[in-house]
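Engineer: What follows is a predicted structure for the sequence shown.
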Amino acid sequence: MKKLLSAHLAAFAVALAGSASAADLAVKAPLPVAAPFNWTGCYIGVHVGAGFAKKDITDPVQLVQDSFNGLGSTVDVTTVSPAPRGAVIGGQGGCDYQFASSPVVIGIQGDAAGATLRSNRSVALPLGNPGETAVVDAKTEFLTSVTGRIGYAFDNILLYGKAGAAMAGDKYEVSGTFTGVPFDFRGLEDRWGWTAGAGVDWAFDRHWSANFEYDYYGFGTRTSTFADQANVFQGPVSVRQSIQVVKVGVNFHMWAGQ
């Protein structure tokens, strides 16, 4: 009887010790930790937004009046400032690199967008018939850029700045009548400049992110040739312009490092 009791006690002690060891193992087992998001990789995406331009056009009055009356007919200088605005729709692509064990991200990006920025202003023609005006129409039809960017990552949220080269596709028209004769001067220009901007990118999935961005485009002052094909006139016009764009986009990330 004593031997049987001793055997039961020994078995109970072994079972109790095994349970305690298993409990210790369960407590000490490390919980899995999700790896932080890594921005290293390439991406491609689309964006949509709004653009606001400022264009100072000098001097469409002289262009018209001197074409009809001869050089030097116009004494005063006139600047017309249409403010085109409209939508921008396009795409972007690029590659980023996040330094090991660091939140710093560097990259390069290319953007291309069609634009519907357009506006016009009327200006009087003092040497013409009373009430005659010229309508100055300005349009920006596309914007492209190649930029470098640098950012600071808070896991799957990236704050970044960007800067680089840009180009705008512009069209101009100066139309109306002068001393009763219709005229229609047109100008076409692809203008190079610079751009700088900033934004925030949120990776809501391993391969997808959404971003909000502001960009400023500076194109300085350039002289363009406006031509009236019907009257066989042409002349130089100075245009100073800048554009601001606010946009949202979605990117698909490929070969991500996470």
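Structural biologist: Alright, I've got the coordinates.

Engineer: rest of the way, CA atoms for contacts and neighbours
Structural biologist: OK.

Engineer: Would you mark the buried spots in stretch 191-207?
Structural biologist: The neighbour-count criterion (16 or more other C-alpha atoms under 10 Å) identifies 191-203, 206 as the buried residues of stretch 191-207.

Engineer: What is the host helix or strand of residue 193 packed up against?
Structural biologist: Element membership for residue 193, per DSSP states H and E: strand 181-203. If contacts are counted by 3 or more C-alpha pairs under 8 Å, 6 or more residues apart in numbering; DSSP states H and E, strand 181-203 sits against strand 157-178, strand 208-228.

Engineer: show me where this structure has strands.
Structural biologist: 41-58, 79-80, 85-98, 104-124, 133-154, 157-178, 181-203, 208-228, 233-254 (DSSP state E).

Engineer: how many other residues sit next to residue 26?
Structural biologist: Around residue 26 sit 10 other residues, with neighbours defined as other C-alpha atoms under 10 Å.

Engineer: distance of the closest residue to residue 83 other than its chain neighbours from residue 216?
Structural biologist: Distance criterion C-alpha to C-alpha, 6 or more residues apart in numbering; nearest residue to residue 83, sequence neighbours excluded, is residue 54 at 4.9 Å. As defined by C-alpha to C-alpha, to the nearest Å, residue 54 lies at a distance of 11 Å from residue 216.

Engineer: Next up, the contacts around the residue positioned nearest the centre of the chain.
Structural biologist: For the chain, the residue whose C-alpha lies nearest the mean C-alpha position (C-alpha atoms, centre = their mean) is residue 215; its distance is 5.3 Å. Taking C-alpha atoms under 8 Å, 6 or more residues apart in numbering as the definition of contact, the neighbours of residue 215 are 195-198, 244-246.

Engineer: The same query, at a cut-off of 6 Å, please.
Structural biologist: Applying C-alpha atoms under 6 Å, 6 or more residues apart in numbering to residue 215 gives the contacts 196-197, 244-245.

Engineer: which one is it nearest to, not counting chain neighbours?
Structural biologist: Take residue 215 and drop its neighbours on the chain: the residue closest to it by C-alpha to C-alpha, 6+ apart is residue 197, 4.1 Å away.

Engineer: Make sure that neighbour is actually in contact with residue 162.
Structural biologist: Yes. A contact is recorded between residue 197 and residue 162 when judged using C-alpha atoms under 6 Å, the distance being 5.3 Å.

Engineer: Residue 219 contacts residue 193, correct?
Structural biologist: Yes. Residue 219 lies in contact with residue 193 (C-alpha under 6 Å); the separation is 4.4 Å.

Engineer: And here is the other one:
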Amino acid sequence: MCAAFASGALAADLPTMKGPPPAPMPVVAPFSWTGFYIGGNIGAVFDPDSVQDLGGNCCHFYNGGTDTLNPTGVVGGLQAGYNYQIQSFVVGVEGDLDGTSASASRGGVLGGSGAGQPVHSASLPFFADLRARFGIAFDRFLPYVTGGVVFADLTNKLSDTGYTPPLPVSRGSEATGWTIGGGVEYAIDNHWSVKAEYLYMQFPDVTKSVTDGATYAFKFKDSAQLARVGLNYRF
């Protein structure tokens, strides 16, 4: 009996092999696209602009009725926006203010009885847009589609003071249209992200007339396409 008690007491005094409980693993919060951001962008722009002669027996285009210019150049500017993530879906709004170097001109585009050599010129100095964005987040990778309204300062005109009927005639410099496109964005860390994006812009056709005994009408058509990359800082 005494030996049993002694054996139990000896076992109680032996060191235990159990160590301290393991430290809990840190909980990593899932990445979220929700928040405001600002950034910059740079890329290339393609700006098809055409003018069509709609009537008048003294005037016509040598190529059969329409002359088209295709200005290309560099585009760059600033953007800002806000995203809100719901599970894997990301909705947001973004605005841009960009300038471009797209510009082109061609002389002698009209035939007929006029004595001048009219010049067709087109350019897209700058534009601003306001767009909605819809995407599906794969953690830090965000493909999206986007669309909205675009406001542009653009040139599309015929000019020559020596031509009959009197020129210049132009669509006007201010244009409001629509834009649609898509892109992908990748978050480098919790603040910085990079993106690549394509946008198509379409502006309403405009018909303008000049009078020199008779009325001569011209239709102006303008659109633009751009591809760019950007860098955003998210707050």
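Structural biologist: Alright, I've got the coordinates. In this text, all values refer to a predicted model and were calculated from it rather than measured experimentally.

Engineer: Quick check: TM-score for this pair?
Structural biologist: Structural agreement between the overlaid chains, expressed as a TM-score with TM-score structural alignment, normalised by the length of the second structure, amounts to 0.82; 224 aligned residues with a C-alpha RMSD of 3.1 Å.

Engineer: Return the set of buried residues in stretch 64-81 of the first structure.
Structural biologist: If you call a residue buried by 16+ other C-alpha under 10 Å, then stretch 64-81 of the first structure has these buried ones: 64-68, 74, 78, 80-81.

Engineer: From these, which land in helices?
Structural biologist: Here DSSP state H is the test, and the buried residues of stretch 64-81 of the first structure give 64-68 as lying in helices.

Engineer: residues in contact with stretch 145-157 of the first structure?
Structural biologist: Outside stretch 145-157 of the first structure, the residues within contact range by C-alpha under 6 Å, 6+ apart are 36-37, 103-111, 158-166, 201-203.

Engineer: repeat for stretch 125-144 of the first structure
Structural biologist: Contacting residues not belonging to stretch 125-144 of the first structure are listed as 111-124, 166-176, 178-179 [C-alpha under 6 Å, 6+ apart].

Engineer: And for stretch 52-67 of the second structure?
Structural biologist: Residues external to stretch 52-67 of the second structure that are found in contact with it (C-alpha under 6 Å, 6+ apart): 50-51, 109-113, 216-219.

Engineer: May I have the distance across that stretch, first residue to last?
Structural biologist: Distance across stretch 52-67 of the second structure, first residue to last, is 6 Å (C-alpha to C-alpha).

Engineer: Please identify the residue in the first structure that aligns with residue 65 of the second structure.
Structural biologist: With TM-score structural alignment defining the correspondence, residue 65 of the second structure maps onto residue 78 in the first structure.

Engineer: rewinding a little: farthest pair within the buried residues of stretch 64-81 of the first structure?
Structural biologist: When C-alpha to C-alpha is used, the two most widely separated members of those are 68 and 81, lying 23.6 Å apart.

Engineer: what lines up against residue 127 of the second structure once you look at the first structure?
Structural biologist: For residue 127 of the second structure, the aligned position in the first structure is occupied by residue 143, per TM-score structural alignment.

Engineer: wait, what's in contact with the residue nearest to that match when sequence neighbours are not counted?
Structural biologist: If the residues on either side of it in the chain are set aside, residue 143 of the first structure comes closest to residue 168, at 4.7 Å by C-alpha to C-alpha, 6+ apart. By C-alpha under 6 Å, 6+ apart, the contact set of residue 168 of the first structure is 142-143, 190-191.

Engineer: Roughly how far does the aligned partner of residue 141 of the second structure in the first structure sit from residue 57 of the first structure?
Structural biologist: Residue correspondence to the first structure (TM-score structural alignment): residue 141 of the second structure is matched to residue 157. Distance check for residue 157 of the first structure against residue 57 of the first structure: by C-alpha to C-alpha, it reads 42 Å.

Engineer: ok, those two, which is more surrounded?
Structural biologist: Just comparing residue 157 of the first structure and residue 57: by other C-alpha under 10 Å the higher neighbour count belongs to residue 57, 22 against 19.

Engineer: what separates the equivalent of residue 92 of the first structure over in the second structure from residue 232 of the second structure, distance-wise?
Structural biologist: Residue 92 of the first structure maps onto residue 79 in the second structure, with residues paired by TM-score structural alignment. Residue 79 of the second structure sits at a distance of 8 Å from residue 232 of the second structure (criterion: C-alpha to C-alpha).

Engineer: Find the residues that touch each one of these two.
Structural biologist: With contacts defined as C-alpha under 6 Å, 6+ apart, the residues adjacent to both residue 79 of the second structure and residue 232 are 38-39.

Engineer: Under the alignment, what does residue 182 of the second structure map to in the first structure?
Structural biologist: Across the alignment, which pairs residues by TM-score structural alignment, residue 182 of the second structure is matched by residue 198 of the first structure.

Engineer: re earlier: neighbours of the match of residue 127 of the second structure, how many?
Structural biologist: Around residue 143 of the first structure there are 22 residues (other C-alpha under 10 Å).

Engineer: I'd like to know how many residues surround the residue nearest to residue 83 of the first structure.
Structural biologist: Residues near residue 54 of the first structure, counting by other C-alpha under 10 Å, number 17.

Engineer: surely it meets residue 118?
Structural biologist: No. Using C-alpha under 6 Å, residue 54 of the first structure is not in contact with residue 118, being 10.5 Å away.

Engineer: hmm, back to that, I'd like the distance between the residue nearest to residue 143 of the first structure and residue 108 of the first structure.
Structural biologist: 20 Å.

Engineer: for the first structure, which helix is longest?
Structural biologist: Across the first structure, the helix with the greatest residue count (assigned by DSSP H) is helix 2-28.

Engineer: Which elements pack onto that one?
Structural biologist: Applying 3 or more C-alpha pairs under 6 Å, 6 or more residues apart in numbering; DSSP states H and E, one finds that helix 2-28 of the first structure makes contact with no other helix or strand.

Engineer: Can you get me the centre-to-centre distance for it and its chain?
Structural biologist: Between the centre of helix 2-28 of the first structure and the centre of its chain there are 69 Å (C-alpha atoms, centre = their mean, to the nearest Å).

Engineer: still on that earlier bit, figure out which of the helices and strands packed on strand 181-203 of the first structure is closest to residue 99 of the first structure.
Structural biologist: Among these, the nearest to residue 99 of the first structure by C-alpha to C-alpha is strand 157-178 (13.5 Å).
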